[in-house]
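*Asks:* need coordinates for the following:
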Amino acid sequence: MDHTHEEEKRLKGQIEMWEHIYAFVDSMTLKCAVELGIPDIINSHGRPITVSEIINNFPTTTSSSSSPNIDYLTRVMRLLVRKRIFSLHIDEKSNQIYYDLTPSSRWLLRDSQFNLSPLLLAQLDPWLLKPWQYMGKCVKEGGLPFEKAHGVEIWDCALANPQFNHLFNDAMRCTAEIIINAVLVKYKDGFNGIESLVDVGGGTGIMISEIVKANPHIRGINFDLPHAVATAPEQQGVEHVGGDMFVHIPEADAVITKWILHDWGDEDCVKILKNCHKAIAKKKNGKVIIVDCVLRPDGDGSFDNTAFAFDLVMIAHTSGGKERTEVQWKTLLNNAGFPRFNIIPIPAFPSIIEAFPE
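*Replies:* The predicted structure follows:
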């Protein structure tokens, strides 16, 4: 009996290891489908369609000798059906196979308000995949995987390479829209009583603009590096201000940051948070609204596994960034002069961490 049990455990371990080794196939096959525009092609028909109909809607190629490989596409769709990205229907009369969208693939539609395709394409682009090849070296010897892969840190790379900058910004924009919607749904009362709000690291002002639209009583300040705000579109009720969050942050009733602090190590985060503290110091009920991940080591929530994966993304792509547990957030906030805080879950990957100076 014991021998049989041990053999079953060994077999289970082998099965799991095979799945881990080839987990990248799922992601790369999904990237293939997005690059081909398959979710959009199915959606444009408004009904389940065949492989031939998918192929007939591919953009025409310049080479007269090239033609789509039906066998390849059939096998791509077979895997993605198994992974519940698409659904499969068989016509009983004709025995024809039809493919349709699922709740998962609807998040990949380019014309949808909430679309994760840009994030998928960015994370699986060679620019962002290459640093992972240096993870082991950096664990052993120190250093930054992205810098070892490309010779510069990610922010310098974005400045020097317009194509990568565009890819990266599109990914950030699509996630911003999803997260902002979740914030406005779950935290709408949190903006009551705020007359001025500064978005630290707000980029082109997407988040602060949406907050001001939903809360017209707020005067919004979009704060980022000068080159970042230089291309920001004019928005009613929003002022774009260039500067450096490590030096000074404009005064306001409240400060909000989204996916900023996870890009930096603890020492840098304390510097940023202390400047946030100064920005609200003259306000009676000042607070800092942090939209970032809270790691739950024993958590089994919908986004907990993604959070741990994202923590490793911070190693691969940033200069000391990390995702933090509640205990780590408490230490960080205390060191910056915020002894009291609340964690508010939202229907998205990050949470809201509401921090108060007293």
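
*Asks:* switch to C-alpha atoms for all contacts and neighbour counts from now on
*Replies:* Will do.

*Asks:* so what secondary structure elements neighbour the top helix by length along the chain?
*Replies:* Secondary structure assigned by DSSP state H gives helix 162-186 as the longest helix of the chain. Contacts defined by 3 or more CA pairs under 8 Å, 6 or more residues apart in numbering; DSSP states H and E place helix 162-186 against helix 117-123, helix 154-160, helix 206-214.

*Asks:* in what helix or strand does residue 76 lie?
*Replies:* helix 70-82 (DSSP states H and E).

*Asks:* show me what secondary structure element comes after that helix.
*Replies:* Using DSSP H and E, the helix or strand that follows helix 70-82 in sequence is strand 86-90.

*Asks:* immediately after the longest helix of the chain, which helix or strand?
*Replies:* Tracing the chain C-terminally past helix 162-186 and defining elements by DSSP H and E, one meets strand 196-200 next.

*Asks:* got the angle between that next one and helix 206-214?
*Replies:* Relative orientation of strand 196-200 versus helix 206-214 (axes from the mean of the first three to the mean of the last three CA atoms, to 10 degrees): 160 degrees.

*Asks:* follow-up on the earlier one: may I see the buried residues of the longest helix of the chain?
*Replies:* Buried residues in helix 162-186, counted by 16 or more other CA atoms under 10 Å: 164-165, 167-184.

*Asks:* pull out the buried positions in the helix holding residue 76.
*Replies:* Neighbour-count burial for helix 70-82, counted by 16+ other CA under 10 Å, picks out 73, 76, 77, 78, 79, 80, 81.

*Asks:* show me where this protein has strands.
*Replies:* All strands of the chain, identified by DSSP state E, fall at 86-90, 97-101, 196-200, 219-224, 238-242, 254-258, 287-292, 294-295, 324-325, 340-345, 351-356.

*Asks:* now those in a markdown table, with distance to residue 158 and mean neighbour count?
*Replies:* Below are these laid out as a markdown table (distance: least, CA to CA, whole Å; neighbours: other CA atoms under 10 Å):
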| stretch | distance to residue 158 | mean neighbour count |
| --- | --- | --- |
| strand 86-90 | 34 | 17 |
| strand 97-101 | 34 | 19 |
| strand 196-200 | 19 | 26 |
| strand 219-224 | 15 | 25 |
| strand 238-242 | 18 | 21 |
| strand 254-258 | 19 | 23 |
| strand 287-292 | 22 | 23 |
| strand 294-295 | 27 | 24 |
| strand 324-325 | 26 | 18 |
| strand 340-345 | 32 | 15 |
| strand 351-356 | 27 | 21 |
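
*Asks:* please identify which of those strands is closest to residue 332.
*Replies:* With CA to CA as the measure, strand 324-325 is the member of the strands of the chain nearest residue 332 (9.5 Å).

*Asks:* which other helices and strands does the closest one contact?
*Replies:* Strand 324-325 is packed against strand 294-295, with contacts defined by 3+ CA pairs under 8 Å, 6+ apart.

*Asks:* is residue 97 in contact with residue 87, as I believe?
*Replies:* No: counting by CA atoms under 8 Å, residue 97 stays clear of residue 87, with 10.3 Å between them.

*Asks:* could you tell me the angle between the longest helix of the chain and helix 206-214?
*Replies:* 30 degrees.

*Asks:* following up with a second sequence; could you model it the same way so I can compare the two?
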Amino acid sequence: MQAKTWVLVSARLVIIHRTHSRRHNTMVVLSSEDDSRELLQAHVELWNQTYSFMKSVALAVALDLRIADAIHRCGGTATLSQILGEIGVSPCKHASLRRLMRVLTVSGTFDIQPSSAPAGTTSSESDGHEPVYKLTTASCLLVSSNSGGESLATASMSPMLNHVLSPFRDSTLSMGLTAWFRHDEDEQCPFTLMHGATLWEVSEHDDAVNASVNNALAADSHFLMQVVLKEFSEIFHGIDSLIDVAGGLGGAAMAIAAAFPSLKCTVLDLPHVVATAPSIFIGNVQFVAGDMFESIPPAKACLNKSLSI
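*Replies:* Alright, predicted model coming up:
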């Protein structure tokens, strides 16, 4: 088996590495002389605005699952395991509930007291060492009048918030999220449970979805490769062949090939994606239809533009 160099290029990782936290109150007109750091800062701002609605999605799910009621019934504090038991959700959703609660604690809806587990142990080893989640003033307003716990003096805002948050339940990214939490299996993602197929399977049969996904990924590649080739071009030195795994329409590979004409680039993606590629062979860029989970053609380096961990 031929050894490969794995080049992991993630827009999110590069942003974390290259971006400072400074903000600008004046309008910035971008030019060719702009520093990559400024571009990445702008990139961060746009992603922050784009995903800001996830706080509303998380709040809507918390209302649907009645998490505030669950914590209230436990006396105002509860571990993840206790919350799961109170809301009737399978223990297989423990990690996913932790992620949901992370959003809700960062936004201030709930508070968290870190685990006091001894060094060398994990929260999964003992319920007594799990982080404890607490009601805040904000989440006290989410406790319903029929929560089952001790009556609170404050009136519940849940009915009003449920009404206002209705549009967020219909978002492409959040649709079916509550149903997924209540589903006893963890193999399927929320999108698959709702649509009966993965996003990639849907795009294979829906031309509009396929075009939207490919155009989005191509735009991301076009932006990212400008920065990568300017700031990290040394990672491509000494490589004579590279395969872009799940490379879509080849935007990243073509940018690399243009910067390094002697580097032979191959784009691997699913057949329905390659079918819409500009050409099967462009200069030193070649497109190959296949499944990366079955086989990856040989090359000295493999490129993964984005990884979800």
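
*Asks:* so what number do they get for TM-score?
*Replies:* Scored against TM-score structural alignment, normalised by the length of structure 2, the superposed chains reach a TM-score of 0.43; 158 aligned residues with a CA RMSD of 3.8 Å.

*Asks:* looking at the buried residues of helix 70-82 of structure 1, which is nearest residue 14 of structure 1?
*Replies:* Here the nearest of the buried residues of helix 70-82 of structure 1 to residue 14 of structure 1, counting by CA to CA, is residue 79; it sits at 21.0 Å.

*Asks:* what separates that closest one from residue 119 of structure 1, distance-wise?
*Replies:* Distance, residue 79 of structure 1 to residue 119 of structure 1, using CA to CA, to the nearest Å: 21 Å.

*Asks:* residue 210 of structure 2 - how many residues pack around it?
*Replies:* Counted with other CA atoms under 10 Å, residues neighbouring residue 210 of structure 2 total 20.

*Asks:* now swap in the one 4 residues further on and tell me
*Replies:* By the other CA under 10 Å criterion, the neighbourhood of residue 214 of structure 2 contains 20 residues.

*Asks:* where's it, which helix or strand?
*Replies:* If you go by DSSP H and E, residue 214 of structure 2 is part of helix 207-231.

*Asks:* mind listing what's buried along that helix?
*Replies:* 210, 213-214, 217-218, 220-221, 223-225, 227-229.

*Asks:* export those as JSON lines, with columns for distance to residue 112 of structure 2.
*Replies:* Formatted as JSON lines, these follow (distance: CA to CA, whole Å):
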{"residue": "210", "distance to residue 112 of structure 2": "41"}
{"residue": "213", "distance to residue 112 of structure 2": "37"}
{"residue": "214", "distance to residue 112 of structure 2": "40"}
{"residue": "217", "distance to residue 112 of structure 2": "36"}
{"residue": "218", "distance to residue 112 of structure 2": "40"}
{"residue": "220", "distance to residue 112 of structure 2": "35"}
{"residue": "221", "distance to residue 112 of structure 2": "38"}
{"residue": "223", "distance to residue 112 of structure 2": "38"}
{"residue": "224", "distance to residue 112 of structure 2": "36"}
{"residue": "225", "distance to residue 112 of structure 2": "39"}
{"residue": "227", "distance to residue 112 of structure 2": "38"}
{"residue": "228", "distance to residue 112 of structure 2": "38"}
{"residue": "229", "distance to residue 112 of structure 2": "42"}
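
*Asks:* nearest to residue 81 of structure 2 among those residues?
*Replies:* Among the buried residues of helix 207-231 of structure 2, residue 213 lies closest to residue 81 of structure 2 (CA to CA), at 37.1 Å.

*Asks:* for that closest one, which non-adjacent residue is spatially closest?
*Replies:* Excluding the flanking residues, the one nearest residue 213 of structure 2 by CA to CA, 6 or more residues apart in numbering is residue 203, at 7.8 Å.

*Asks:* how close does that neighbour get to residue 48 of structure 2?
*Replies:* Residue 203 of structure 2 is 26 Å from residue 48 of structure 2, by CA to CA.

*Asks:* with residue 253 of structure 2 instead?
*Replies:* 27 Å.

*Asks:* more crowded one of the two?
*Replies:* Ranked by neighbour count (other CA under 10 Å), residue 253 of structure 2 and residue 48 place residue 253 first, with 28 against 11.

*Asks:* thinking again about what came up before, pick out the most distant pair among the buried residues of helix 70-82 of structure 1.
*Replies:* Across the buried residues of helix 70-82 of structure 1, the two lying at the largest distance from each other (CA to CA) are 73 and 81, at 12.1 Å.

*Asks:* one step back: pick the one among the buried residues of helix 70-82 of structure 1 closest to residue 257 of structure 1.
*Replies:* The shortest gap between residue 257 of structure 1 and any of those belongs to residue 80, at 36.1 Å (CA to CA).

*Asks:* need the contact list for the closest one.
*Replies:* Neighbouring residues of residue 80 of structure 1 by CA atoms under 8 Å, 6 or more residues apart in numbering: 26, 29, 30, 86.

*Asks:* cutoff 10 Å now
*Replies:* 26, 27, 29, 30, 33, 74, 86, 87, 88, 105 (CA atoms under 10 Å, 6 or more residues apart in numbering).

*Asks:* now swap in residue 75 of structure 1 and tell me
*Replies:* 29, 81.

*Asks:* from residue 82 of structure 1, how far out is it?
*Replies:* Going from residue 75 of structure 1 to residue 82 of structure 1 by CA to CA gives 11 Å.

*Asks:* same check, this time on residue 238 of structure 1
*Replies:* 46 Å.

*Asks:* on that earlier part again, export the strands of structure 1 to a markdown table and tack on distance to residue 270 of structure 1?
*Replies:* A markdown table is the format used below for the strands of structure 1 (distance: least, CA to CA, whole Å):
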| stretch | distance to residue 270 of structure 1 |
| --- | --- |
| strand 86-90 | 45 |
| strand 97-101 | 45 |
| strand 196-200 | 14 |
| strand 219-224 | 18 |
| strand 238-242 | 21 |
| strand 254-258 | 14 |
| strand 287-292 | 13 |
| strand 294-295 | 17 |
| strand 324-325 | 14 |
| strand 340-345 | 15 |
| strand 351-356 | 13 |
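
*Asks:* out of the ones you listed, which is closest to residue 273 of structure 1?
*Replies:* Using CA to CA and comparing the strands of structure 1, the one that lies nearest residue 273 of structure 1 is strand 287-292, at 8.6 Å.

*Asks:* what angle do the closest one and helix 162-186 make?
*Replies:* When the same axes, to 10 degrees is applied, the directions of strand 287-292 of structure 1 and helix 162-186 differ by 120 degrees.

*Asks:* tell me what angle strand 287-292 of structure 1 forms with strand 351-356.
*Replies:* Using the same axes, to 10 degrees: strand 287-292 of structure 1 against strand 351-356 is 160 degrees.

*Asks:* elements contacting strand 287-292 of structure 1?
*Replies:* The contact analysis (3 or more CA pairs under 10 Å, 6 or more residues apart in numbering; DSSP states H and E) places strand 287-292 of structure 1 against helix 162-186, strand 196-200, strand 254-258, helix 266-280, strand 340-345, strand 351-356.
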